[in-house]
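Asker: I would like the atomic coordinates for the input below:
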Amino acid sequence: MSPARDLPQCTDSDLSLTDGVALLRFCRDDVRNALTGTALIGDIVNVCNWANEDERVGALILNGNGRAFSAGGNIKDMASKSGMFGGEPMAVQDAYRRGIQKMSLAVYRTEIPVIAAVNGAAIGAGLDLACMCDIRLGSRRAKVAESFVTLGLVPGDGGAWFLPRVVGTQRAAEMTFSGRLVEADEALEIGLFLELCEPDALLDRALVLAAGFAGQPRRAIRLAKRLLAMGQRMPLDDFLDHCAGLQALAHHGTEHDAAVAAAISKITSKA
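Answerer: Here you go, the predicted model:
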């Protein structure tokens, strides 16, 4: 892993790093933090890539600064066939592949825990972005929708892959086919949110949760996240072989030695 480097410059977001917790807040409230037609996709991709390379980072929080977490695609651009929605079909396809789908891959491949602190509406690609994260905390003001069909579209950012892994295939199908708005209480009930928080307490709760993750041995956390992802796509026998290999690395790491010594010291002191 490469040494620490400067925090990446963000265009439409604010980024901070405190005690191992990186906080990326989207700052385009004028368009309800729409992902298209802004620099938010590039900000997210750059921060995820930086977090993978900088061992100071133990957890990452994504949060919307303003009314919404993210409104997803910019509808005005869709209406005018401008930006990534303009041009012939091949050009639009390439715009998805080289734009928002890079974000999908970057968030999914982030090697540390990623928490979505969903402060308000998460609509379309905004909901999908939240589902790309490991954990979602919701404000009681939050509302979510897999709303693509209501605009005659499909989830071009991979939402049909992420959403079923969060809420199950049957609920994902119902949300996708209806495009309906899901209120915060229901989002908690179906497992989309881990917890609900009062609006003023959401970010503090996310910071506490992230700090707990960042306080764990950093390399063990990254290896554990890698296993969680691989477990979704590997047969058990191959997966167990891979677990054994990563565990061998962990057993010979200085983090393991220090953690075991601390545990033994704690046991001894209580004897």
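
Asker: Please count neighbours and contacts with C-alpha atoms only from this point.
Answerer: Noted.

Asker: Which residues are in contact with the nearest residue to residue 214 once chain neighbours are set aside?
Answerer: Of all residues not flanking residue 214 in the chain, residue 58 sits nearest, at 4.0 Å (Cα to Cα, 6 or more residues apart in numbering). Residue 58 makes contact with 20-22, 112-113, 210-211, 213-215, 218 under the criterion Cα atoms under 8 Å, 6 or more residues apart in numbering.

Asker: Please provide the structure for the following sequence as well, for comparison with the first:
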Amino acid sequence: MTYQLIEFSVDVGVATIALNRPERCNAMTVAGDKAIRALVLTGRGSAFCAGGDIGGMKRRLEAPQGEVAFNGWSRQQGVHRVQSLLLNLPKPTIAAVNGAAAGLGADTALACDFLMGSERSKFTWSYVKRGLIPDGGGSYFLPRRVGLARAKELIFTGRMVEADEALALGILDRKVDSGELLSAAQAWAGELAQGSPTALALSKKIINQTFERSAHEIFDLGSQAQAICYTSAEHRDAVMAFLAKSSSKE
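Answerer: Coordinates of the predicted model:
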């Protein structure tokens, strides 16, 4: 699967990236831009992202036997860089799942902080049907969304999960009408981005580590992060604004 550019726009601090390969069902510089406060990832056409390109799989099998493993490893490094960027982006991220999200496409949606869908949304971790394992983080993300046993069931069967079931299982966080999906996701992203960028970035980094670390380690990370927040312009401005408002009431 190849991640290609696509469509990119920014409106009132919310960046929208659209996977724009509808003829392939959307087989797939925000981090450092302070003007961008949140990211919405969506698709163009009838699918969010249909995962691996079968033509690419065929070419992989046709490579000399001694090169297949290293070629695969090299490809995985690129995939993991993209997924890690989404996971660790220091801003709120929303996947607006406008259609099918299959295989790596489903993993990419789960790499975002939140998933919003419509009646057209559906998910499948279909790797097993190609003799593969989830290679885009599905083995990490999915159990955290639906629990260990249900994640195993979805990965072992590769079955399709329609929108209502996805909402019930916690794969989707919100469901809206398809005609409202992108605007609703952008509005939600804007709402999530209203807080201090410093506090949001540090909170996300800590929360992402919660299941892997002990309570003591999370407390330590929180102490360090709070010390940084104490020095931020947003904290100072918020405190001064509160004090000024209190003084005006006296």
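
Asker: What's the match for the residue nearest to residue 214 of the first structure in the second structure?
Answerer: By TM-score structural alignment, residue 58 of the first structure lines up with residue 37 in the second structure.

Asker: Counterpart of residue 22 of the second structure over in the first structure?
Answerer: In the first structure, residue 22 of the second structure lands on residue 29 (TM-score structural alignment).

Asker: Please apply the same query to residue 160 of the second structure.
Answerer: In the first structure, residue 160 of the second structure lands on residue 181 (TM-score structural alignment).

Asker: count of neighbours near residue 124 of the first structure?
Answerer: Applying other Cα atoms under 10 Å, we find 25 residues neighbouring residue 124 of the first structure.

Asker: That one against residue 146, yeah?
Answerer: Yes: with contact defined as Cα atoms under 8 Å, residue 124 of the first structure and residue 146 form a contacting pair (4.8 Å).

Asker: quick one: the helices in the stretch 1-150 of the first structure?
Answerer: For the stretch 1-150 of the first structure, applying DSSP state H, counting those that start in this stretch gives helices covering 40-53, 75-80, 89-98, 100-108, 125-132.

Asker: Would you format these as JSON lines with distance to residue 187 of the first structure and mean neighbour count included?
Answerer: JSON lines is the format used below for the helices of the stretch 1-150 of the first structure (distance: least, Cα to Cα, whole Å; neighbours: other Cα atoms under 10 Å):
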{"stretch": "helix 40-53", "distance to residue 187 of the first structure": "24", "mean neighbour count": "20"}
{"stretch": "helix 75-80", "distance to residue 187 of the first structure": "24", "mean neighbour count": "12"}
{"stretch": "helix 89-98", "distance to residue 187 of the first structure": "28", "mean neighbour count": "14"}
{"stretch": "helix 100-108", "distance to residue 187 of the first structure": "21", "mean neighbour count": "20"}
{"stretch": "helix 125-132", "distance to residue 187 of the first structure": "11", "mean neighbour count": "26"}
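
Asker: out of those, nearest to residue 270 of the first structure?
Answerer: Closest to residue 270 of the first structure of those is helix 40-53 (Cα to Cα; 38.3 Å).

Asker: Run the angle between the closest one and helix 100-108 for me.
Answerer: Taking axes from the mean of the first three to the mean of the last three Cα atoms, to 10 degrees, one finds that helix 40-53 of the first structure is oriented at 30 degrees with respect to helix 100-108.

Asker: Check which helices and strands helix 40-53 of the first structure sits against.
Answerer: helix 100-108 (3 or more Cα pairs under 8 Å, 6 or more residues apart in numbering; DSSP states H and E).
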